[in-house]
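Asker: here you go, sequence then predicted model.
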Amino acid sequence: MRVTRKTPTQQISRVARPRLYEQLVEQLMDYVESAELGPGDTLPAERDLAERLGVSRATLAQALVALEVLGVIDVQHGTGAVLVYRPNVPSVLRGLREHHSRLPEIVEARSTLEVKLAELAAERRTDEDLQAIDEALDVMAAEVASGSKGAHGDELFHRAITAAAHSGVLAQLMTFIAGMILETRLESLGQPGRPEQSLASHRKIADAVRAKDPAAAAAMMLEHIDLVSDVALLHQDPA
């Protein structure tokens, strides 16, 4: 009797190859392991590290930003990348993939909440609110001028806009997603030329709030979110 074998109807899916930044992050973690670096140790300068890994400094910078977002390293102006803790490679790659997958949703949340907050800030701001906004701009400008990313001033600015909206519920929602926004802030400000672009964008929002122009404030905030949400990680497709 002839036995007829059944042909499987479900095809085996292809295994996705690691993205470039994942490969580089893995190389970085291997380097940390082989060099026996521990928390508090500083990684080599970007130029030296790029040469050792055989990649461009721009490519290395994106991998370092990804590690900073995950809290593995702390990139300090004038000091370099300092190791915060030494995780295992699988956990780092898993964290990167989770971060990559939730980026679009974080952008959606920011577009929904912060555009409305800017509109309300233009309607409700007080002189004290304007002072806080201007002080935040000054802090960021000083940071950028010194060569740093301006992350602290950036955070102060968005916090000041939120306060100027005088909406307790929206403020609570912003607090709830603050950690996720920090991820996008660090990643965005790590893009070449982005700190200067973000500062200029902040000034446009502040001008609209100062002029009590809700429509302009909302439009400028939406433009700003579109700008800062354009990060290299979203353009990384599987190789």
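Answerer: Here it is on my side, so go on.
Asker: could you use CA atoms for every contact and neighbour count after this?
Answerer: Fine.
Asker: now Val82: which helix or strand?
Answerer: Taking DSSP states H and E as the criterion, Val82 maps to strand 80-83.
Asker: how far off centre is that strand?
Answerer: The chain centre lies 18 Å from the centre of strand 80-83; the measure is CA atoms, centre = their mean, to the nearest Å.
Asker: and it, what's buried?
Answerer: Ala81, Val82, Leu83 (16 or more other CA atoms under 10 Å).
Asker: what packs against that strand?
Answerer: strand 73-76 (3 or more CA pairs under 8 Å, 6 or more residues apart in numbering; DSSP states H and E).
Asker: next, the buried residues of the strand it packs on.
Answerer: Neighbour-count burial for strand 73-76, counted by 16+ other CA under 10 Å, picks out Ile73, Asp74, Val75.
Asker: and the next element down the chain from the longest helix anywhere in the chain?
Answerer: Ranked by number of residues, the top helix in the chain under DSSP state H is helix 89-124. Sequence order places helix 127-145 as the next helix or strand after helix 89-124, per DSSP H and E.
Asker: now for that next one, which elements pack on it?
Answerer: Looks like helix 127-145 contacts helix 151-165, helix 194-210 (3+ CA pairs under 8 Å, 6+ apart).
Asker: adding another structure so you can compare the two:
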Amino acid sequence: MNRESVQSLRPPPRPRLYEQLVEQLLDHMTERRLGPGDRLPAERELAGLLGVSRASVVQALVALEVQGVIDVRHGDGAVIRQVPADRQVLRALRARRHRLREVIDARQALEVRIAALAAQRRTENDLDRIDAAVATMADDVARGGRGVAGDEQFHSAVTAAAHSGLLDALMEEISELIRESRIESLSQPDRPAESLSAHQRIVDAIRSGDAQRAGEAMAEHIDAVSDVALLRDEN
């Protein structure tokens, strides 16, 4: 065997903890014959049963939510939507890490410019729509939710305020991928409140007509929400 062949042989990557937990949760659903509408145990209970931190359980649940296996509802916990027949979920999870990085790059390229244009082109109706989205998110966060719907409405309203058909179409093209990154980000501890404050800074800049400040505020926001457990090195 030549030197290049030997150097190309490396041990397979060790499964990350959240991937192991996802597999155990899928096994639990199958063994207990759970189906749509059934609930998983609460996060704290799962952490005790699995012998891991609650943060690790949350990351595994987020992975299942993004793949459409469960819905995580404030006050209801994790509700099963579907139980996959095989392990395609695990394969999809391993591809998601790389995809998430690319989504963050795309958001930086598109949304920073969108925010700047919104500051230059926004109308009073646009500002009303943006303010309504912030209020929706604030209400959800105040009640203990993650503010996912309000966050989505906010970024959609800012995009509309830029009045660029092409940028709007590009954002729509990656909207489902952004939804995955949104759920991942807003599941981080304290992230909903932090994102809400960042949204307000973006709104203030857009309302003042300061394109540079609006772009900078959006760039800072995307940098902050990009700090997610999935992209950290530790298991």
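Answerer: The structure has been received and is ready for your questions. Model, not experiment: these values are computed from the prediction.
Asker: redo the buried residues of strand 80-83 of structure 1 as CSV? Include distance to Leu189 of structure 1.
Answerer: CSV is the format used below for the buried residues of strand 80-83 of structure 1 (distance: CA to CA, whole Å):
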residue, distance to Leu189 of structure 1
Ala81, 15
Val82, 18
Leu83, 20
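Asker: so how far does the longest helix of structure 1 sit from its counterpart in structure 2?
Answerer: If you overlay the two and look at helix 89-124 of structure 1, the average distance to its match in structure 2 is 0.8 Å (mean CA distance after the TM-score superposition for structure 1).
Asker: what's that helix packed up against?
Answerer: Against helix 89-124 of structure 1 (3+ CA pairs under 8 Å, 6+ apart) you get helix 20-34, helix 151-165, helix 168-176, helix 178-189, helix 194-210, helix 214-228.
Asker: let's see that with 6 Å instead.
Answerer: Under the contact criterion of 3 or more CA pairs under 6 Å, 6 or more residues apart in numbering; DSSP states H and E, helix 89-124 of structure 1 touches helix 151-165, helix 214-228.
Asker: which part of structure 2 lines up with the last one?
Answerer: Just to be clear, that refers to helix 214-228 of structure 1. Aligning helix 214-228 of structure 1 against structure 2 (TM-score structural alignment) gives residues 211-225.
Asker: and Arg146 of structure 2, what does it touch?
Answerer: Leu186, Pro192 (CA atoms under 6 Å, 6 or more residues apart in numbering).
Asker: what about it, which SS state?
Answerer: coil (DSSP: H, G, I helix; E, B strand; the rest coil).
Asker: structure 1: which residue goes with that one?
Answerer: Arg146 of structure 2 maps onto Lys149 in structure 1, by TM-score structural alignment.
Asker: repeat for Ala169 of structure 2
Answerer: Checking TM-score structural alignment: Ala169 of structure 2 goes with Gln172.
Asker: distance-wise, check its match relative to Ile73 of structure 1.
Answerer: Distance, Gln172 of structure 1 to Ile73 of structure 1, by CA to CA, to the nearest Å: 29 Å.
Asker: roughly how far apart are the aligned partner of Arg182 of structure 2 in structure 1 and Glu123 of structure 1?
Answerer: Mapped onto structure 1 by TM-score structural alignment, Arg182 of structure 2 lines up with Arg185. Distance, Arg185 of structure 1 to Glu123 of structure 1, using CA to CA: 26 Å.
Asker: give me the neighbour count for the match of Ala169 of structure 2.
Answerer: Residues contacting Gln172 of structure 1 under the criterion other CA atoms under 10 Å number 12.
Asker: same question for the one 3 residues further on.
Answerer: The burial count assigned to Thr175 of structure 1 is 14, neighbours taken as other CA under 10 Å.
Asker: what's the answer for Arg16 of structure 2, then?
Answerer: Arg16 of structure 2: 13 neighbours (other CA under 10 Å).
Asker: to which residue of structure 1 is it aligned?
Answerer: Aligned partner of Arg16 of structure 2 by TM-score structural alignment: Arg19.
Asker: any idea what Asn125 of structure 2 aligns with in structure 1?
Answerer: That one, Asn125 of structure 2, aligns with Glu128 by TM-score structural alignment.
Asker: residues contacting its match?
Answerer: Glu128 of structure 1 touches nothing, counting by CA under 6 Å, 6+ apart.
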